[in-house]
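**Q** Requesting a structural model of the entry that follows:
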Amino acid sequence: MTELALMDNLWVMICAVLVLFMQGGFILLEAGSTRMKNAGHIAGKTIFTVGIASLVYWAVGWGFAYGEGNAFIGMSDFFFGDFSTAEEGLVGSVDFFFQVMFAAIALTIAFGGFAERAKLSTYIVFAVLFSAFVYPIVAHWIWGDGWLANLGKQDFAGSTVVHLTGAMAALAATILLKPRLGKYNKDGSANELAGHNQVYTALGVLILWVGWFGFNAGSTLEVADAFFGYVALNTQLAAAAGAVAALFIAWAMTGKSDVPTMLNGALAGLVAITASCAFVAPWAAVVIGIVGGLIVFFSMKFFDKARIDDPIFALSVHGVAGIWGTISTGFFATPELAAMNGGSAGLFYGGGFSQLGVQVLSVVACGAFAFIASYVLLLVTKALVGGLRVSEEEEIVGLDLSEHGSYGYPESMPGNERTGA
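**A** Next up, the predicted model:
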């Protein structure tokens, strides 16, 4: 193996670890955004679903996504075990390790729509089904030489493949599970079921922000021309712009500089730039981040009024911002950068509506597939586990105690206070 190929493999391996560490960000983000009585459940659920996603993706997911097949699905390389090396490019095991982390992130995003009311058995069964039959199909269409890739679809690191796919599964779950107890009143007004720890939430966002450089910059898959630095620059600018824009729109509209909105704005900027980070100029990255931060505020309000209970705001942060990020490439992709990455220029650079049309088509096709497939698989899950949701009594007590037999914060719960030194 050449020295350059070795550096490429080392770079991608380090970035894969960064993407894995993003799960720590999701633990803190989701636990902090929900109530104390469910914190341990959410943390533990994240760990075992990463385990399930990894095993299922190894068994069949990689084959469906990247195996030889047709324009819609791969049909080879199941039970991945490629131990070969290569003089140039990535070895198979490094490539697999990087890609399986993306599959696990998509599943974690999907589970944001299940929070505080789904059975543990629901998580287990759906994790298997989603990791086998939903995420890999979309990945094949766009990253696995599928039909959207052949049309020139641009999604450098996964605004569509990872974020929109996960969000559409979350939408299917929120519809079938219905709102948490006490979320909505009979007149349709919403009650705020505030998360128990904004410090956890903020730290979770920061960990995700750091991990995103593995997510986006790592998707260059090489170090030869240090293009990963340019991708990182655009990622940083979009995240910063999203955070600032969300803070100011919340302040302007409500009179308060709402912290959760600002944090979700940063994430929305990151999600939005994920598709286009290798295709756009820095000024466009700022614009993409600003729009992401603005639309996440209005999207959160919209879903609340529509009585769609989304505790982690997965639909707004990953779904709506993912749609915007995908479409934005069709507006802002420069001719030079698009050519470098095998795409076409965007509308604002004289590329016409061709690339924009492909981006819109991908949103419709992938979003519809992910939602319908997830909805059907959730119905299958419901039949297998005897219902998706815990009982009313179990929900009131909290999933920590009802599903696991102990609280995430045992000393903080009534009746569990310690006495003495």
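**Q** C-alpha only now, for contacts and for neighbours.
**A** Will do.
**Q** Next, count neighbours for E392.
**A** Using other Cα atoms under 10 Å, E392 is surrounded by 12 other residues.
**Q** Over to the one 3 residues further on?
**A** E395 is surrounded by 22 other residues when neighbours are defined as other Cα under 10 Å.
**Q** Remind me which helix or strand it belongs to.
**A** In this assignment (DSSP states H and E), E395 forms part of helix 392-397.
**Q** compare with the first, here's sequence two:
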Amino acid sequence: MSTETVKITRLGAQGHGIAEGGKGPIYVPHALPGETVAIARNGGHGILISIAEASPDRIEPLCRHFNPDRDACGGCSLQHLADAPYRAFKRDLVVEALKSRGLAPAVGELVAAHPGERRRTVFSARKTEKGLLLGFNRAETNHIVSIEECPVAAPGIVARLDAIRSIGEALAAGSDTFHITVLDTLSGLDLAATDLKPLADRQRRAVTEVVLSLRGIARVSVNGEIVIEPQKPLIDFGGVKVSPPPGAFTQATRPAEDAMADLVTAHVTKAKRVLDLFAGSGTFALRLARNAKVHAVESEEKPLKALDHAARNTQGLKPVTIEKRDLFRRPMTVQELKNHDAVVFDPPRAGAEAQVRELARSAIRTVAAVSCNPVTLARDLRILVDGGYRIKSVTPIDQFLWSPHVEAVALLEK
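**A** Okay, the predicted model is just below:
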């Protein structure tokens, strides 16, 4: 590993500063464009040692755990970047992905995220001689940085870090690392632990005793199995209360979810029959059912059951039907699509290539595409445009504050 001084010219897609080296780019975490920095270099990777010339866009991070000089939490990578260039960086991720596919639609300004909005957080945990180590991994390592604060997370999560540690300590049998997904719900925290061995009876008793001694804990589960549920965890999808299964996917922040839902529902407002693909527990389907009949398709049975239960027990909704189906292996065909007026799809990061190829051949006039990956979104939109669709707008949405992750909603018509 050699030491050298380099000039940072731009930010990479992961938020790392990039310097031009003789044998290719050098990626330097925590460095910003325009800065002259000293680095310890290992091939194409540089570790920031010092800053000789700082960028005017550099700001003081909010969190004590964001510190590249010491034991730094890897949860945030861009806390040192001022707000305006940070928002521009995220919007450009979407613009550049679209451009790489020959697409240049109208791209709106970034819908911003703010501190304290993250209602879903995944902690790493490990039992030690001094107690439970709970926090986030240092960037690109398995080393857990214990945290005492997190400006990104919802106050309801941060205020109960000690309670989460107590529950995690009761769950842990050995020193292996496991994970606890914490969801801040209307009825309390929902803790879903994974990567643990099946609990012994003594562990179950210990967890039960700890939870019953605490306030504000709705449920604790291990590898999808409920251990204790003092109250059903409830989340609100546009006025419809849903109890998601343990560890189920939810949008990370409520403001981002609302922004996505507002764009989608406004776009398909005239449709009478809407197809919601990759529907999960009903983020969009249950909102859309206020005005239209909805057919919700999802590959996992438990979220579908939660969606179905909520629809059946909420007054004022149009009929909602459900279908368990792997859309990667068996996409809705052109023949099946013709029974609907509009399609909404929100796939995992891999996108929905097989499904959009069928959709591109259909006569459906209105499509809303929701994505957590600009690269696969651009690929899918290219297929739809080649099939005759026109992109009305693309809106980038931030819900993973100070990270390189960005969501987007694309609205299309044929």
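**Q** May I have the TM-score of the superposed chains?
**A** Overlay of the two chains. TM-score (TM-score structural alignment, normalised by the length of structure 2): 0.23; 167 aligned residues with a Cα RMSD of 7.3 Å.
**Q** coming back round to it: tell me the helices and strands packed up against the next helix-or-strand element following the helix holding E395 of structure 1.
**A** Proceeding N to C from helix 392-397 of structure 1, the next assigned helix or strand is helix 399-404, under DSSP H and E. Other helices and strands packing on helix 399-404 of structure 1, by 3 or more Cα pairs under 8 Å, 6 or more residues apart in numbering; DSSP states H and E, are helix 39-56.
**Q** which parts of the helix it packs on are buried?
**A** When burial is assessed from 16 or more other Cα atoms under 10 Å, helix 39-56 of structure 1 yields the following buried residues: 39-43, 45-46, 49-50, 52-56.
**Q** Could you identify the most distant pair in those?
**A** Among these, the pair separated by the greatest distance (Cα to Cα) is A39 and V56, at 26.0 Å.
**Q** Would you mind naming the helix or strand containing I39 of structure 2?
**A** Assessed by DSSP H and E, I39 of structure 2 sits inside strand 36-42.
**Q** Strand 36-42 and the helix or strand that that strand is followed by, what's the angle between them?
**A** Heading C-terminal from strand 36-42 of structure 2, the first helix or strand you meet, by DSSP H and E, is strand 45-53. Strand 45-53 of structure 2 and strand 36-42 are oriented at 160 degrees to each other (axes from the mean of the first three to the mean of the last three Cα atoms, to 10 degrees).
**Q** buried stuff in strand 45-53 of structure 2?
**A** 45-48.
**Q** Between those residues, which sits nearest D201 of structure 2?
**A** Set against D201 of structure 2, the nearest of the buried residues of strand 45-53 of structure 2 by Cα to Cα is I47 (46.8 Å).
**Q** any idea how far that closest one lies from R10 of structure 2?
**A** I47 of structure 2 sits 16 Å away from R10 of structure 2, going by Cα to Cα, to the nearest Å.
**Q** Same check on F178 of structure 2?
**A** F178 of structure 2 is 36 Å from R10 of structure 2, where distance means Cα to Cα.
**Q** now N137 of structure 2
**A** Distance, N137 of structure 2 to R10 of structure 2, by Cα to Cα: 26 Å.
**Q** again, but for R390 of structure 2
**A** Plainly put, R390 of structure 2 is 32 Å away from R10 of structure 2 if you go by Cα to Cα.
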